[in-house]
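[1] Prediction below, plus the sequence it came from.
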Amino acid sequence: MLTIIGCLTLIGFYFLYSTSSRAGLTFYLPLQKWINENKIKGKYIGLVLLIIGLASAVLYLGFGAGIFSYLTLLMLVASLVVLIEPLRFLKFPILVIMMILSLLLEVYLK
């Protein structure tokens, strides 16, 4: 469940990051081009994903711990996206492999 919350937060923040007009972005994926062309839809989708992630964290961890953990996760994801995205390290296959491994590890340890 925590992996899914992290994925929702990462994707939601990435949508909002891709709609930014101040960030010098290069669009090498079709999804990034679509988000840049449809900024209003991209912002709404990003906000909805972030809200779903927050609600999931609160339901899974409780009210106080869920909000605190989610804000910590959001700070981590935001820092990583802002620092690593200009280096083009966040490629789709790498993200999918990392998320699958994280989900398998979470299920195995639970």
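    That came through fine. Residues are numbered from 1 along each chain as shown.
[2] use CA for all of it now, contacts and neighbours both
    Noted.
[3] ranges for the helices of the chain?
    Assigned by DSSP state H, the helices in the chain fall at 2-18, 30-37, 39-61, 63-84, 92-109.
[4] Kindly reformat the ones you listed as CSV containing mean neighbour count and distance to G24.
    Shown next, in CSV, are the helices of the chain (neighbours: other CA atoms under 10 Å; distance: least, CA to CA, whole Å):
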stretch, mean neighbour count, distance to G24
helix 2-18, 21, 10
helix 30-37, 15, 12
helix 39-61, 18, 15
helix 63-84, 15, 11
helix 92-109, 12, 20
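[5] who's in contact with V58?
    64-67 (CA atoms under 8 Å, 6 or more residues apart in numbering).
[6] Presented hereafter is structure B, for comparison with structure A:
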Amino acid sequence: MITIILLLTFTGFYTCYATTKRQKVPINLKIETWCLKKSTQANAIGSILIFIACALSIYKFGWGSGIFTYLIFLMTVASLIILLQPLHLITYKTISLTLLLIFLMEFSFF
């Protein structure tokens, strides 16, 4: 469940980040071209994904700790995207390896 929350948070924030006009977003994942062409739809989808991830976090952890945990997830994911995207380190390979590692850790520890 935590892996799904992190994936939805990453996807939602990344689609909102890819619609920015202030800086040039490098096209690594091919979703950036769609986000730039249809920025209104991409922002709406990103916001919905972020809301769904928050709702799942509240469902899993409860109201108080769910919101607090989700804010920590969102700050971590947002910081990583803002730091790693200009360095061209966010690719399908790194995303899939990271999610696989998180998925394995989630099921081995919990």
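    All right, it came through fine. Keep in mind that this is a model prediction, so the values were computed, not measured.
[7] circling back to that earlier point, which of the contacts of V58 of the first structure sits closest to F13 of the first structure?
    Nearest to F13 of the first structure, judged by CA to CA, of those is I67 at 16.5 Å.
[8] For the closest one, give me its contacts.
    I67 of the first structure touches 54, 57-58, counting by CA under 8 Å, 6+ apart.
[9] Give the equivalent position in the second structure for it.
    Per TM-score structural alignment, the equivalent position to I67 of the first structure in the second structure is I67.
[10] Quick check: that match vs I58 of the second structure, distance?
    6 Å (CA to CA, to the nearest Å).
[11] For Y59 of the second structure, see how far away the nearest residue to F103 of the second structure once chain neighbours are set aside is.
    Leaving aside its chain neighbours, F103 of the second structure sits nearest to T3 (5.8 Å; criterion: CA to CA, 6 or more residues apart in numbering). Counting by CA to CA, the gap from T3 of the second structure to Y59 of the second structure is 14 Å.
[12] How about T20 of the second structure?
    Per CA to CA, T20 of the second structure is found 31 Å from Y59 of the second structure.
[13] Could you do T40 of the second structure as well?
    In this view, T40 of the second structure and Y59 of the second structure are 29 Å apart by CA to CA.
[14] again with I72 of the second structure
    Separation of I72 of the second structure from Y59 of the second structure (CA to CA) stands at 16 Å.
[15] L29 of the second structure: neighbour count?
    Neighbours of L29 of the second structure under the rule other CA atoms under 10 Å: 10.
[16] Go ahead and confirm I90 of the second structure touches L83.
    No. The pair I90 of the second structure / L83 is not scored as a contact, 9.9 Å apart, by CA atoms under 8 Å.
[17] which residues touch the closest residue to Y92 of the second structure other than its chain neighbours?
    Nearest residue to Y92 of the second structure, sequence neighbours excluded (CA to CA, 6+ apart): L29, at 6.6 Å. Counting by CA under 8 Å, 6+ apart, L29 of the second structure touches 90-92.
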